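S.K.: 3D, please:
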Amino acid sequence: MPHTTQRILIVDDDPDILEFLHIILEEEGYEVVMADRGDSLMQLHNGELPHLIVLDVLLSGKDGRDIVRWLKSQQETRKIPVLMFSAHPSAEQTVRQAGADDFLAKPFNIETFLAKVAHLL
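M.R.: Next up is the predicted model:
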């Protein structure tokens, strides 16, 4: 186990998915921060940066791919791995082109999700 708890930020506009992922990740010992809007990613600062960002491709009013491009262009956040997910499997190619480190199609298997999280951390 790492000395510091690894912080994961989940961004999804579906409260059920947020809660579901929150429970799964907390059971695994991660510190979980949740946001239901992509705008919250624009306010990340060094002191509270997550070790991993789990981001939905389609958020109300924002495209997750634009958010990833922005995160990867910023000095503070460019090294944070981003795992994106979508109900559209065809989104994988555009997600990777935008700079996401990994992709998961919804609905997903919990073991697969946790394996991807562990791999990215």
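S.K.: every contact and neighbour count from this point should use C-alpha atoms.
M.R.: OK.
S.K.: so for the chain, the centremost residue is which one?
M.R.: Taking Cα atoms, centre = their mean, the centroid of the chain lies closest to V54, which sits 1.1 Å from it.
S.K.: beyond the host helix or strand of it, next helix or strand please.
M.R.: Taking DSSP states H and E as the definition, V54 sits inside strand 52-56. Using DSSP H and E, the helix or strand that follows strand 52-56 in sequence is strand 58-59.
S.K.: from the chain's centroid, how far away is the next helix or strand along the chain from that following strand?
M.R.: Per DSSP H and E, the first helix or strand lying C-terminal to strand 58-59 is strand 62-63. On the basis of Cα atoms, centre = their mean, to the nearest Å, strand 62-63 sits 14 Å off its chain's mean C-alpha point.
S.K.: and this one, please, so the two structures can be compared:
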Amino acid sequence: MDTRPRILVADDEPAITALIALMLTHAGFEVVQASGGVQAVSLAREQAPDLVLLDVMMPDLDGRDACKVLKMDARLRDVPVVLFSSADEQDVHWRGAGAEGFLQKPFSIRELPDRVRRYLSSPSD
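M.R.: Prediction:
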């Protein structure tokens, strides 16, 4: 049985998802990849992630709406969700979506594992 923290990453740009997954896997996390918000919600229900990273701008279900759906699910409401976007933090309204954090793109891929660890240990950061 795999005891590594499971991180669900969703972005409609495969290169971004793959880069994030590569860095997090190298840092010791198990990573589940989704290509959009609808798939992210479905995979979260199937895979029970420890943390979810969602791009805000996805065509099928944006990250804010996917976060709201996850937070309405009794089994997933306590899973930390971090939204990321190239939009300004004030324009994203991530707190209103129920997310525990926000990452401004471009963010440091090297610093990402440490940020993820902080959210896993203290989701209210």
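S.K.: where does the TM-score land?
M.R.: Here the superposed chains carry a TM-score of 0.88, computed using TM-score structural alignment, normalised by the length of the first structure; 118 aligned residues with a Cα RMSD of 1.7 Å.
S.K.: ok, back up a step: post-alignment, the strand holding V54 of the first structure versus the second structure, mean distance?
M.R.: Comparison of strand 52-56 of the first structure with the second structure after fitting gives an average deviation of 0.4 Å (mean Cα distance after the TM-score superposition for the first structure).
S.K.: R69 of the first structure contacts Q97, correct?
M.R.: No. Contact criterion Cα atoms under 8 Å: R69 of the first structure and Q97 do not qualify, at 9.1 Å.
S.K.: higher neighbour count, the two?
M.R.: R69 (16 against 12; other Cα atoms under 10 Å).
S.K.: ok, now which ones touch that one?
M.R.: A98, G99 (Cα atoms under 8 Å, 6 or more residues apart in numbering).
S.K.: list the buried residues of the helix or strand hosting it.
M.R.: Per DSSP H and E: R69 of the first structure is located in helix 64-73. By neighbour count on 16 or more other Cα atoms under 10 Å, the buried set for helix 64-73 of the first structure is G64, R65, I67, V68, R69, W70, L71, K72.
S.K.: where do the helices sit along the first structure?
M.R.: With DSSP state H, the ranges of helices along the first structure come out as 15-27, 64-73, 91-98, 110-120.
S.K.: please work out which of the ones you listed is packed deepest.
M.R.: helix 64-73 (a mean of 20; mean count of other Cα atoms under 10 Å).
S.K.: show me the contacts for V31 of the second structure.
M.R.: R6, I7, L8, V9, A21, L24, T25.
S.K.: how far away is the nearest residue to the last one once chain neighbours are set aside from V41 of the second structure?
M.R.: Sequence neighbours aside, V31 is the residue nearest to T25 of the second structure in space, at 6.3 Å (criterion: Cα to Cα, 6 or more residues apart in numbering). For V31 of the second structure, the distance to V41 of the second structure equals 15 Å [Cα to Cα, to the nearest Å].
S.K.: and for H45 of the first structure, the neighbour number?
M.R.: Residues lying near H45 of the first structure (other Cα under 10 Å) number 11.
S.K.: ok, it - contacts?
M.R.: Going by Cα under 8 Å, 6+ apart, H45 of the first structure touches E76.
S.K.: my guess is A40 of the second structure contacts L8. True?
M.R.: Yes. A40 of the second structure is within contact range of L8, at 7.3 Å (criterion: Cα under 8 Å).
S.K.: and for the two, which residues touch both?
M.R.: Q33, A34.
S.K.: alright, that wraps it up for me.
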